[in-house]
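J.: Take a look and give me a structure for this.
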Amino acid sequence: MPDQTFQRVEINGGVVVGVDTSASSLRALTVACEEAERRNAVLHVVRAWSMRTAPRPADCPPNAVPSTEAFQREVERETANLVASKVGDPPKVTAEIHVVHSPSPQSLLAASRGADLLVVGHRGRGGFAGLMLGSVAEQCVRHAACPVLVVRPQV
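T.: Next up is the predicted model:
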């Protein structure tokens, strides 16, 4: 089995938010944007992906498997659109997008080493609907190197 080398996110200060296109992560993105604005800090948007979670590139023919680079470009495009819809026009904060082919917990925990705050949604795209806290959020709360804000849904 080949050794997989995952990308790492390294930052120096600011607010980090994990996004995966779930409703919970989009709410976390909104809250993180407000926190970054309040702190006059850079917003670091981390999008970790795998072949299972990446959107299929629209230009890939049926029955073909997209390349890793094609998946990366599609995730970058989708994430940039999400961020643009949340930061406003003109932008309220400086946002940096970090799209990495890596498991979400590892990416967010690596980013937390240089962050002032890590913001995550209470549950992402996977898991069981009845859980109070998703596995990624739980790992972040337990192991992050900075304060963690877990965003619950609006009621």
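J.: When you work out contacts or count neighbours from here on, use the C-alpha atoms and nothing else.
T.: OK.
J.: ok, which stretches of this structure are helices?
T.: Ranges of helices in the chain, per DSSP state H, are 23-39, 68-87, 104-112, 135-143.
J.: Buried deepest among those helices, which one?
T.: helix 104-112 (a mean of 24; mean count of other CA atoms under 10 Å).
J.: Make TSV out of the helices of the chain and add distance to residue 48.
T.: Shown next, in TSV, are the helices of the chain (distance: least, CA to CA, whole Å):
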stretch	distance to residue 48
helix 23-39	12
helix 68-87	9
helix 104-112	5
helix 135-143	11
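J.: now for those helices, which one comes closest to residue 17?
T.: helix 23-39 (6.2 Å; CA to CA).
J.: just to revisit the earlier point, quick one, which of the helices of the chain is nearest to residue 9?
T.: Comparing those by CA to CA, helix 104-112 comes nearest, at 5.1 Å.
J.: And this one, please, so the two structures can be compared:
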Amino acid sequence: MVTIVRPGSAEHLPWADPNDLLWADSEPYAPLDHDQPEDHTGGVFQRIVVGYDDSPGAREALRLALELAAEHRSALTVVAVEEHRPLYRPVIGEIEEERSVEEETSRRWLAAAAATAAERGIAIEAEIRAGHSARELAIAATHHVADLLVLGRSGHSAIWGRFIGTTAEKAARHADCSVLIAQTGHAPK
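T.: Got it, this is the predicted structure:
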């Protein structure tokens, strides 16, 4: 099963410190109340969230997250983020069509991640979120009460990454848990 979280849904939080926020109906925010499953015996990382977009960096992040989940008997949630931002004033039908295409792409990515996890005998939760990738990944980690957020390193050039920062760097700054940024080969100089 894939959970889809879009702006306006109960699971979606505005970008800020979630512990300081109030919902529109003035109820305080609280992370999910996860009961610890019996097969998750309390290793260092009990809950791991991994960002996944089927890029080489994301595949390495998934590989590391699967290793850690197996070693620590952790619950693993794989999150794909739809980040469509129209470059022009679209009509509503175009927005819905693009959202549909992005959702289908995200479902393919998550199916690939689930297949990789199944090959290793690990069950995952899959989630599609909509919004800015760095923000949504940090929010997902908070929402799932993650001990670790695992992300792949961006493929941007070193200059571009220094100028605006990568998704992984931005998410790491805002996550309420430890963050592991997976490297693929050598970092650009």
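J.: overall similarity of the pair, as a TM-score.
T.: Between these two chains, after superposing, the TM-score reads 0.73 (TM-score structural alignment, normalised by the length of the first structure); 138 aligned residues with a CA RMSD of 2.9 Å.
J.: what residue of the second structure matches up with residue 51 of the first structure?
T.: Under the alignment (TM-score structural alignment), residue 51 of the first structure pairs with residue 84 of the second structure.
J.: Now do the same contact list for its match.
T.: Residues in contact with residue 84 of the second structure (CA atoms under 8 Å, 6 or more residues apart in numbering) are 98, 99, 102, 131.
J.: and the residue nearest to the first one when sequence neighbours are not counted, how far is that from residue 119 of the second structure?
T.: Spelled out, it's residue 98 of the second structure. Nearest non-adjacent residue to residue 98 of the second structure, counting by CA to CA, 6 or more residues apart in numbering: residue 84, 7.5 Å away. Between residue 84 of the second structure and residue 119 of the second structure the computed distance is 31 Å (CA to CA, to the nearest Å).
J.: ditto for residue 182 of the second structure
T.: 21 Å.
J.: More neighbours: these two, which one.
T.: residue 182 (22 against 10; other CA atoms under 10 Å).
J.: residue in the first structure matching the more buried one?
T.: Under the alignment (TM-score structural alignment), residue 182 of the second structure maps onto residue 151 of the first structure.
J.: How far off centre is stretch 129-137 of the first structure?
T.: Taking CA atoms, centre = their mean, to the nearest Å, the mean C-alpha location of stretch 129-137 of the first structure is offset from the chain mean by 16 Å.
J.: Revised request: answer the last question for stretch 137-153 of the second structure.
T.: Per CA atoms, centre = their mean, the displacement of stretch 137-153 of the second structure from the mean C-alpha position of its chain is 6 Å.
J.: now do stretch 120-135 of the second structure
T.: Taking mean C-alpha positions (CA atoms, centre = their mean), stretch 120-135 of the second structure and its chain are 5 Å apart.
J.: Then stretch 143-150 of the first structure?
T.: Distance of stretch 143-150 of the first structure from the chain centroid (CA atoms, centre = their mean) equals 14 Å.
J.: For it, give me every contacting residue.
T.: The contact list for stretch 143-150 of the first structure, computed with CA under 8 Å, 6+ apart, reads 28, 108-109, 112-122, 137, 140-141.
J.: And that stretch, what's buried?
T.: 144, 145, 146, 148, 149, 150 (16 or more other CA atoms under 10 Å).
J.: ditto for stretch 43-55 of the first structure
T.: Those would be 43, 44, 45, 46, 47, 48, 49, 50, 54, for stretch 43-55 of the first structure by 16+ other CA under 10 Å.
J.: thinking the fourth one is in contact with residue 95, fair?
T.: When you say that, I think you mean residue 46 of the first structure. No - Residue 46 of the first structure is beyond contact range of residue 95, at 10.5 Å (criterion: CA atoms under 8 Å).
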